[in-house]
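Student: what follows is a predicted protein model with its sequence.
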Amino acid sequence: MELLKNGHGETGERTVWWSVFILLAIGTGYMFASGENTKVIMGIFTLILMGAIAFAQRRLKLSLPSFFVNIVYGFIFISVGLGTFGGFYDIPHFDDFLHLASGIMLAVGSWIILQKMLGEQLTARLPNAFIGLYIICFSLASAAVWELMEFAGDKLLNFTIQGRNPDDTMIDMIDGLVGGTVTAFIILRQRQRK
C-alpha cells in the first residue's frame, strides 16, 4: 500500500495504460489494414473505454488503486488484444476463463468501491451476510450488463459475439457468478481473520 501513497503507483499505472493502449491501437490498425471491420470497431470501443477509465482515475474522488486498475488494463489486453485480435477465442474454454476471471476482478472491485464509499469504520460494522450478498450481486449484475452489451453489439452492429446460441450467454453469466461468489467467500474469510 505504500506504493499507492508515494506516487510510484500512479507512474506505473500510466506506464501500463500507455503500453496496453499502444498495443491495442497497433492491433486496431492491423485489423483495419486486414479489412476486419468488426474487429476495428471493437478496437475503437476498447480504446475509448481505456480513455474513459484513465479520465475517471484522474478526475473522480473514488478512483481505484493503481494495482487494481493495472489488473483491469491487463484483462483488457488479454480479452481484446489476445482474444479478439490474436484469435485466442478459438482456444477451448478461453472465453470461460475470461468470464471467471472477470467475476473475480469485479468482486474485488466491488469490495474496493464499497470501502471507498463508506470508509473503513462503517464498512467494518457491516454484517458479513450483507457484504457477501453485495459482492455476489455486483458480480452477477456486471456480468448481465456485459451480456446486454454483447447482445446490443450483435443486433445493432452485426457483431457475432454471442452467436446464435443462448447457452453462451448463460454460461458466461454462470462463470462470472462463480468467480464472484468464490471471491466473496475469500474476502469474508480474510475479514473474519482481521
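Tutor: Looks like it came in fine.
Student: every contact and neighbour count from this point should use C-alpha atoms.
Tutor: Fine.
Student: buried ones in the lengthiest helix in the chain?
Tutor: What stands out as the longest helix in the chain, according to DSSP state H, is helix 94-125. Going by neighbour count (16 or more other CA atoms under 10 Å), the buried part of helix 94-125 is 95-96, 98-112, 114.
Student: same thing with stretch 9-21?
Tutor: Of the residues in stretch 9-21, those buried (16+ other CA under 10 Å) are 9, 10, 12, 13, 16, 17, 20, 21.
Student: which of these fall within helices?
Tutor: Checked against DSSP H, the buried residues of stretch 9-21 include these in helices: 9, 10, 12, 13, 16, 17, 20, 21.
Student: how near is the residue nearest to residue 114 when sequence neighbours are not counted to residue 112?
Tutor: Spatial nearest neighbour of residue 114, excluding adjacent residues (CA to CA, 6 or more residues apart in numbering): residue 123 at 7.5 Å. Look at residue 123 and residue 112: by CA to CA, to the nearest Å, they are 11 Å apart.
Student: what about versus this one:
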Amino acid sequence: MKERFKSFKIILVICTVMTLYFLVKGLVVLPDSEKVLFKGIQLALGLFLMIIPIVIERKMKVSLPRMLVIFYCIFIIGSVFLGTGFGFYGKIAYWDKLLHFISAGLLVLFGVSFYLSLLNKAVISTVEMKLCYFFGTFFAISGGVFWEFYEFIFDGLLDLNMQRFASKGVDLIGREALMDTMGDLFIDVLGAIAMLVYLLITTQKNKSLLNELRIRRIK
C-alpha cells in the first residue's frame, strides 16, 4: 500500500509548503492578512482532502482504483491549490469549466467503482457492464445537478455569487444570469459522456481493465 502512494508524497510536501506559506503570511500584519489567512485555511482543508484516499485504504483495509485516486487528486489540486491558492479561477478563463469536466469524469469513475463493489462478482456479464457504465454516467450528471442546488442555496443564504448571476455587484438579467449555471451543467454532461466513451473503448479492447476499477478488500 505504501508503494502505491510513494510517488504521491512529493505532491503532498509541495501542497503542505503552500499551505504553511499562506497560513504564516496571513498571521503577519498585512493589509490583506485576513484574506491570505482565510486562503491558508482553505488550503489546509484541501490538504486534509488530499490524504482521504490514504486514510480510507488504511482504516477500511481496501484498495482503491488507481485511476479513481489520480482523478480525485487532480481535481483537489486544480480546485483548491491552483484555483484558490494561485488564483487560477480569476487568472485563467474557463478554469472553473475545466474542473467541472474533470469532476464529472471523477464521479463516473466513483459510480462505476461503487456499482462493481455492490456486484461483488469476478465475472460480469455484458448487460451488467452496460448498466454499470450508465449508472456511473447518470450518477455523475446527478452530482452536477446537486452541486448547482448547493450553489443556489448558499448564494441566497450567504449572499455569494457562485452561480455568477451578478457582475461587478450588478445583477445580470435574463439569459445572461443563467449562462454560468447552464454552462456548468453542459460541461458536466460532456465530461460524463467523455469518460463513458473512454471506458467503453478501453474495456472493450481489454475487459480485464474493468476489474481495476473495483474497490477491493485487502485481507
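Tutor: Okay, I see it. Computed from a prediction, not measured in an experiment: that's the story for all the values here.
Student: re earlier: what is the nearest of the ones in helices among the buried residues of stretch 9-21 of the first structure to residue 48 of the first structure?
Tutor: residue 21 (9.8 Å; CA to CA).
Student: ok, the closest one - contacts?
Tutor: 47, 50 (CA atoms under 8 Å, 6 or more residues apart in numbering).
Student: quick one: residue 123 of the first structure from residue 189 of the first structure, how far?
Tutor: 15 Å.
Student: what secondary structure does residue 198 of the second structure sit in?
Tutor: With DSSP: H, G, I helix; E, B strand; the rest coil as the basis, residue 198 of the second structure sits in helix.
Student: since we're on it, how many residues are nearby?
Tutor: The number of residues packed near residue 198 of the second structure is 13, by other CA atoms under 10 Å.
Student: that one maps to what in the first structure?
Tutor: Residue pairing (TM-score structural alignment): residue 198 of the second structure is matched to residue 186 of the first structure.
Student: pretty sure residue 184 of the first structure contacts residue 137?
Tutor: No - taking contacts as CA atoms under 8 Å, residue 184 of the first structure lies outside contact range of residue 137: 10.2 Å.
Student: in terms of neighbours, single out the busier of these two.
Tutor: With neighbours defined as other CA under 10 Å, residue 184 of the first structure and residue 137 compare such that residue 184 has more, 25 against 17.
Student: got the contact list for that one?
Tutor: Residue 184 of the first structure neighbours (CA under 8 Å, 6+ apart): 107, 131, 132, 135, 136.
Student: try 6 Å this time
Tutor: Contact partners of residue 184 of the first structure, counting by CA atoms under 6 Å, 6 or more residues apart in numbering, are 132, 135.
Student: compute the distance from the centre of stretch 84-103 of the first structure to the centre of its chain.
Tutor: Remark: stretch 84-103 of the first structure is offset 13 Å from the chain centroid, using CA atoms, centre = their mean, to the nearest Å.
Student: do the same with stretch 93-109 of the second structure
Tutor: Distance, centroid of stretch 93-109 of the second structure to centroid of chain: 7 Å (CA atoms, centre = their mean).
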